[in-house]
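Colleague: Let me see the structure of the following:
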Amino acid sequence: MLGASSWIEAESLYSRRLACAANRRGYLNSKVSADVWGNWFDPSVPRGLRTQSTLHTALMQLLNYPWQKYWSAAILQLEHGVTELSIIIIIIINNNNNIAPRLTTQHPLKLYTHTCFARWRLRPQTLIFVLKRKIAFVNFLAYPSLSGFAFKPKMIPKMNSSAAPCEDMWNYACGNWLKRHPLPVTHSKWGSTQELQAKYREQLRSLIVTLPHPVKVSSVTWKLKHFYESCMALDNLETDKDQPLHRIINELGGWNVLREFSHFSWDYRVNLVKLHSQYGVSPFFKISVVPDPDSPERGVIKVSPAGLGLPDRSYYYRRPDSQVEASYKRYLKDAVQKLGATSTEAATFSEEMYHFEKRIAEVTPEWSALQNPLTSYTKISIGEFENKASSIPLHDIIMAKYPTAKIDDTTDVLIPSDNYLTHISSIITTSDRGNLNNYMMWNFAMAYLPYLSQDYRDIVNLYRKELTGIQESPQRWEMCVDTTQKYFGFSLAALHERGVPFDTRQEDQTVVNSMFENIKDAAKYSIHKSGWLDSKLQQYTLEKLNSLALQVGYPPSIQAELYLDSYYKEMYVQKNNFFQNILYGVTFLQATEMSKLLAPAEEHRWMAVMAGVDAVSYIPEANKVVVPYRLLMSPYFHRYYPLSILYGTLGMQVASAVVSSILPWNVLLNPSGRLLSQDNPVVNQSLRAARWPRRFIAERIVKNHATEHVANQTALQTVIDISALKQAYNALVQAVNRLPHTHQPALEQLENDALFFLSYAQSLCSVSTIQQQDIDTSLSSKLEGSKLLRISLQQVPGFSDAYGCPADSSYLQSQLCEEIW
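Modeller: Got it, this is the predicted structure:
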């Protein structure tokens, strides 16, 4: 701590000299009124500062203010009367955020005049305070590459300032962005999420290609680099053409449509086992390992609906002239014809396969029916399963997939419903062997066609263009990064995170953790206030929130090279043999699943989400919110962004994860991750508490020109989004109340709350092809951006207050649902 007597020895410095030096460097200038700082100084102290303690106290309070949250380099000029006495203090904020003040020994005038910041290199976290004798105002000269200054260029160009936010917030927030950002030709959808994904993909590419060539074949870096390089080695793919695929087809007993098949010798049971266990293909159903709902520290085998070529069962019920149906049938025909079928046989095959899959679609439950964990999946033994579905060799498939696991007829599995598997068994029993073979071999071929030569990839890409509406296929390196992520997602994410300086990661995690805790506190306060909740449900949700944990990125222990090499020990890679590497990858993924049965670890519950999901997620089995570190990138996140922007973007995702932990269906898993019993009173209370908000919001969705199907499908997630918006907003209000009042340059007309709603609105800005909109309507539980924005803002009065909306604003004309806390 500096003694006041040492300050007087410092030499004078005129403010105009300081301003000159700073402005020549391009620093931004804004004034903050003295009343913000008035409580730091005693106005009764006469000129001349009769005591040293007043100035000493003022300086110490300045030093204790967390400037490092907002600026990396800032000059605070405190005008202090007519005398020329001033003090320059350089404050170095070390890696632990401790403040160590140092008094300059150089002549201040010389320091600024000769260097003008050009040759005097400030450390990234340095604050310079210049104090003069009487406070008149505080003048900020802040380095513009941090705080809100960095976000400003991203926000303003998106806005259509001619639009009225109180009438059309979507146009106000996104209008110019929608006009100036045509959809990229290789994407069917583009918004902040896709922009972040593209940036991460480019960073992964750079990471892979710049890895030093390792010599240790067993190291994950060697495997990672050579896997990617084998994908990029197009000459080898063009030489092999379809030989790798034909070799496996022959090993599986041939393919009926290719006239390489014997009705008498082909055994569907043997081949169904091989497809599931050796090639990672899932005809009829999918088998995976998930946390046991009754004991989440253990793994259990889960059987899920699968085996359809189109994105959803609903596609098989469209009108006969559906464009999607025509595209899929053409894909079926072109693929098998390229593999050697005649034109006539290929056309017959496409019709038969479409109708065969339609039979499966008829018995496949809708995805919405599988959301309730109490009713969607039932635990039965393998012996019971095979008694009900005798045509499905489940025991043999599981034994082949997980050979070292202890599997017998008493082993429990989770199944979607008795009816589904009984119907699948019936389809198998009543189908001709030729059709069964065609269907199973098509499932195999469809999974591996993208890894063949260019002529096969062209067939796949044409179908994808017609299905999603993209104009051009992604570049080869993009496909190779995505494929490498499929098998090396954990190692890539860990290496990417390790590439960020440890201090930076710690600071990022501190910011995210602060938001998380504030949002949790806001949610708990809302629960306390919600008089309509049953007391047991209220107590239960508070207990769950109190134990809710946060995981930002990977813990250092599992980022270590030793851990990564051990994790990928069973992943084999051959130089320049991409197709074989895909097969190795399939085997490796099944080995990692088997480890969840044999020796499950706590991180197994969330590692896959951390590596493969580009969003903040809630993991009910661990009662944990998971934030992948790759989300902590600009323009989406920077630890120095203003809180209003942080809470409106990443904070909204965190809030959504927090809220989803205590709303259906995640509320049905207790704080330890165990599924509640059906007779637990919390079950009915939680479902009853959500029933009216869902119905209310579904009606509002229909009024916003959506179908009843869309309304029913998206109502629950919309309730979660509205509640998340409320909690993020409430948390922001509490956070900024503890800080001095500031404005962001070029956005001075917007207060913190208005900036929060603007950043939230802009996080929803997106554009999609018609085909992608069709897919989202069929599959997504998330309401389309513009509709979600309007409905959510209508339910949060803070928005209308922030923008001073008049009483006749459309955002004030909707009835509020008070039960959305």
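Colleague: only C-alpha atoms for contact and neighbour calcs from this point on.
Modeller: Fine.
Colleague: Give me the contacts around stretch 438-450.
Modeller: Under the criterion C-alpha atoms under 8 Å, 6 or more residues apart in numbering, residues 245, 249, 255-257, 272, 275, 279, 281-283, 307, 309, 349, 353, 356, 456-457, 460 lie in contact with stretch 438-450.
Colleague: Those in strands, which ones?
Modeller: Within these, no residue falls in strands by DSSP state E.
Colleague: where does Asn372 fall, helix, sheet strand or coil?
Modeller: Following DSSP: H, G, I helix; E, B strand; the rest coil, Asn372 is assigned to coil.
Colleague: I have a second one here; can you model it like the first so I can compare?
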Amino acid sequence: QTVKCDVADMICCVIVTVIINVVLLSVCVVAGNSKEVCRTPGCIKKANTILRNIDSSVDHCQDFYRFACGGFLNRTIVPEDRHMWTTTSELELRVFRRIAEEFNSTLTTIAQHRYFRLAHNFYRSCMNLDAIEDKGLEPMKEKLEHLGGWPVLDHYGIWDEDDFDWVNTTVLLMEVGWSSDMLVDLCIGTDARNTSRNRLQISQADLGIPREYLIQGLTNDIVQTYFELMVEVAVEFGAPLKFAMEELSDALMFEIELAKISVPQEEMRDHFRLNNPMSLIELEEHFPQVNWSVLITGSLQKYVIVSPEEVVDVVVPSYFQQLGLLVGRVDKRVVANYIIWHVMYESLPFLPKSVSNIRRKLMVALTGAKKFKPRWEFCLSNLLDRFEPVVGVVYVRKYFKPEAKKQATQMVKVIKQEFLKLLSNVSWLSKEARNTAIKKASSIDHHVGYPDELLDDKELDKYYEKMEMNSEDLLENVLSGQQFESFRAFSELHRPFNRTRWDLHAEVAEVNAYYVSDQNCIEIPAGILQDIFYSPDRPNYLNFGALGSVIAHELLHSVDDEGKQYDSKGNLRNWWDESTHREFEKRANQIVSEYSNYVIPEVNLTLKGVNIQGEVIADHGGMKVAYSAYHSWASHHAEEPGLPHLEQFSADQLFWLSTANSWCTKERMESIRFGVAVDVHPPPKFRINGPFRHSSLFVHDWKCPASSYMNARNKYNVW
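Modeller: You can find the predicted model right below:
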């Protein structure tokens, strides 16, 4: 568990830890120059963190991740309600607790505003377990009847397939507020080739569990557990066990067939192949088995009028070529059971314990977490999903210091300049491609901390003027929230896309960062501008190592294998000449091949190099840019002090340690397997050892010999 210390306590923690570590550290690392030592609270806290996380018995030139994080890994026990615990988990939990305190308080200064009352009502309805239990299952049963019923509950043969049409049911789901992506995922985004306007998109189904599991069928343990969940829920709602097993076995086999016709992740990285604009008329000509006119115009009739000439981006045509045929050869009863099961699956967390607790077995199989998170945390997560701007304003107004926004913005500018220098010096770029890359990088917008509109109460009240929430009915609130989100999204269809809209940048309480390709911008939320990532009262080699690496990573996404397909305005456009494209592919393929050979011994699995290449390219280039940015900043400032009891490390070495410390992670085996199957990020160990061993800068600073693992013979980097 993470130790919480005030300044005096932290000094004691450091002294105790040093007794164990300092002798070993002094012999395993070449000492840095003698210098002044920083003793601010930020320095003491960071020094304590580094000292506690280090495992001095590990050779830093053989496994730097274990060297930097071994102490953390050795002492950390993953809480029963988590699938992993990281060095940022305590920060994330602290942010959540602070927000929860505001929603549990009647004294908050913004309580009189409508936007806060709406969010507060949602939170109260979620925390009101007595009301949820008192209502029981009857409200959900009534909603199922409104949708035409769940055939698995009709063992008397009353359900009539002549009354069922999956297209009409999908339209009804959208109208009521359920997700409607069980067969077709209908959404809105920018026109990929002209981001000044919005466009409808259709993509493949959103499946109950990842495709990678489903295509293995019932021989896969997770698929078997998923099936057991389906049956147990149906039985709890009144279906006889044997009948439920028969009915839902067919529904599961249908979902498995949907998984098989779906396109895997590795085939969805070429965005030109995913961009297939067609009018509604053309859609019906290409895929005549689906009544697209009813599906799309009906789903959107509450929000916007859609004509037959409306253009829709078809993301995966091959899926829709097979979807109509698949649905056509399956009994309507099977399709109805599948669709309504997904309505149930989506609703389970908001129902009484007798049903919602059935999810636990699948959660254990997928992630290894043994318990659900505390109710307050579950409710706050759902509040964040539906009231992100409100959660943001609650956090920012009380806990975020404006100086951090200003200082982080300056850091972004320094890092961006180094990114431009990097692009200017890449030898394999043609002159034309280099100029275009520099233009794109120069155009990257940055949103740091929070949008100013978040401090405007009138603006927030206006934003939520069409939403209603009560404090007694959680399920109704969930549906109302989804209806509101659909209204906000689809009513924009025929309006120009406005990338300056403040609500596009309202994810301010998250401990994360993003690059948005169609806006060519990076998001650095307020939540990450603190603690292990950033503090104004400590040397900048720590801040550039932790936060700077994150910022640079996001900038590098603009020229990873997916980001490079977009121009400076976020439009999908091929601006690469053939020879430059070949050079990029050669380097990217080296990384794919390298990482595809990395093995996770705990689960005996290799990484999927194709799926993670974008993150790896950004990791490799991002650390190089962040390092150069620190040196650029340092060249205009006095030498920075060292850290207490870490004087043997140079500023450059502490840069690398600061970077590594933000990735220390203890993870359950089930979660690791899940990540390998579906995550586009490599496991944390490989996010440190991978880029570091391919960096001549790291090798130089840590004096790793040519024979050591952390000094790769062939160093692969795209940028």
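Colleague: Which other helices and strands does the longest helix seen in structure 2 contact?
Modeller: The helix spanning the most residues in structure 2, taking DSSP state H as the definition, is helix 609-634. Counting contacts by 3 or more C-alpha pairs under 8 Å, 6 or more residues apart in numbering; DSSP states H and E, helix 609-634 of structure 2 packs against helix 402-425, helix 549-556, helix 578-596, helix 684-693.
Colleague: which of the ones you listed is buried the deepest?
Modeller: Greatest average neighbour count among those goes to helix 549-556 (a mean of 27), per mean count of other C-alpha atoms under 10 Å.
Colleague: compared with structure 1, how much does it deviate?
Modeller: Compared with structure 1 after the fit, helix 549-556 of structure 2 shows a mean deviation of 0.9 Å (mean C-alpha distance after the TM-score superposition for structure 1).
Colleague: could you give the angle of that helix to helix 402-425?
Modeller: Counting by axes from the mean of the first three to the mean of the last three C-alpha atoms, to 10 degrees, helix 549-556 of structure 2 lies at 50 degrees to helix 402-425.
Colleague: Check which helices and strands helix 549-556 of structure 2 sits against.
Modeller: If contacts are counted by 3+ C-alpha pairs under 8 Å, 6+ apart, helix 549-556 of structure 2 sits against helix 402-425, strand 514-516, strand 521-525, helix 609-634.
Colleague: Go ahead and measure how far the first one is from the middle of the chain.
Modeller: Going by C-alpha atoms, centre = their mean, to the nearest Å, the spacing between the C-alpha centre of helix 402-425 of structure 2 and its chain's C-alpha centre is 23 Å.
Colleague: matching residues in structure 1 for stretch 254-273 of structure 2?
Modeller: Residues 356-375 of structure 1 are matched to stretch 254-273 of structure 2 when aligned by TM-score structural alignment.
Colleague: Turn the helices and strands packed on helix 609-634 of structure 2 into CSV, columns for distance to Asp456 of structure 2.
Modeller: Converted to CSV, those look like this (distance: least, C-alpha to C-alpha, whole Å):
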stretch, distance to Asp456 of structure 2
helix 402-425, 16
helix 549-556, 28
helix 578-596, 45
helix 684-693, 39
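Colleague: Tell me which of these lies nearest to Gly570 of structure 2.
Modeller: Gly570 of structure 2 lies closest to helix 549-556 among these, at 13.6 Å (C-alpha to C-alpha).
Colleague: so where in structure 1 does that closest one end up aligned?
Modeller: Per TM-score structural alignment, the counterpart of helix 549-556 of structure 2 in structure 1 is residues 652-659.
Colleague: Check what contacts the matching stretch and list those residues.
Modeller: So stretch 652-659 of structure 1 is contacted by 515-516, 519-520, 523, 545, 615-618, 625, 720-721, 723-725, 727-728, 760 (C-alpha under 8 Å, 6+ apart).
Colleague: Just put the helices and strands packed on helix 549-556 of structure 2 in TSV and tack on distance to Gln482 of structure 2.
Modeller: Formatted as TSV, those follow (distance: least, C-alpha to C-alpha, whole Å):
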stretch	distance to Gln482 of structure 2
helix 402-425	32
strand 514-516	23
strand 521-525	24
helix 609-634	31
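Colleague: quick one: which of those is nearest Asn104 of structure 2?
Modeller: Ranking those by distance to Asn104 of structure 2, with C-alpha to C-alpha as the measure, places strand 521-525 first at 23.7 Å.
Colleague: That closest one relative to helix 402-425, how many degrees between them?
Modeller: Counting by the same axes, to 10 degrees, strand 521-525 of structure 2 lies at 150 degrees to helix 402-425.
Colleague: following strand 521-525 of structure 2, which helix or strand shows up next?
Modeller: helix 540-543 (DSSP states H and E).
Colleague: Spatially central residue for structure 2, please.
Modeller: Asn512 (8.4 Å; C-alpha atoms, centre = their mean).
Colleague: What's that residue aligned with over in structure 1?
Modeller: Aligning on TM-score structural alignment places Asn512 of structure 2 opposite Ala615 in structure 1.
Colleague: Thought Val625 was touching that match, still the case?
Modeller: No - Ala615 of structure 1 lies out of contact with Val625 (C-alpha atoms under 8 Å); the separation is 10.6 Å.
Colleague: Touching both of these two, which residues are there?
Modeller: With the criterion set as C-alpha under 8 Å, 6+ apart, the contacts of Ala615 of structure 1 and Val625 do not overlap.
Colleague: For Ala711 of structure 1, the count of nearby residues, please.
Modeller: Ala711 of structure 1 has 24 neighbours, counted by other C-alpha atoms under 10 Å.
Colleague: What lines up with it in structure 2?
Modeller: Aligned partner of Ala711 of structure 1 by TM-score structural alignment: Gly609.
Colleague: In structure 2, what stretch matches stretch 100-115 of structure 1?
Modeller: Across structure 2, nothing matches stretch 100-115 of structure 1 (TM-score structural alignment).
Colleague: Buried residues in that stretch, which are they?
Modeller: Neighbour counts over stretch 100-115 of structure 1 (16 or more other C-alpha atoms under 10 Å) mark 101, 108, 111-112 as buried.
Colleague: now, which of those residues lie within helices?
Modeller: Reading helices off these with DSSP H, I get 108, 111-112.
Colleague: Let's have those residues in a markdown table, adding distance to Pro212 of structure 1.
Modeller: Shown next, in a markdown table, are these (distance: C-alpha to C-alpha, whole Å):
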| residue | distance to Pro212 of structure 1 |
| --- | --- |
| Pro108 | 47 |
| Leu111 | 43 |
| Tyr112 | 43 |
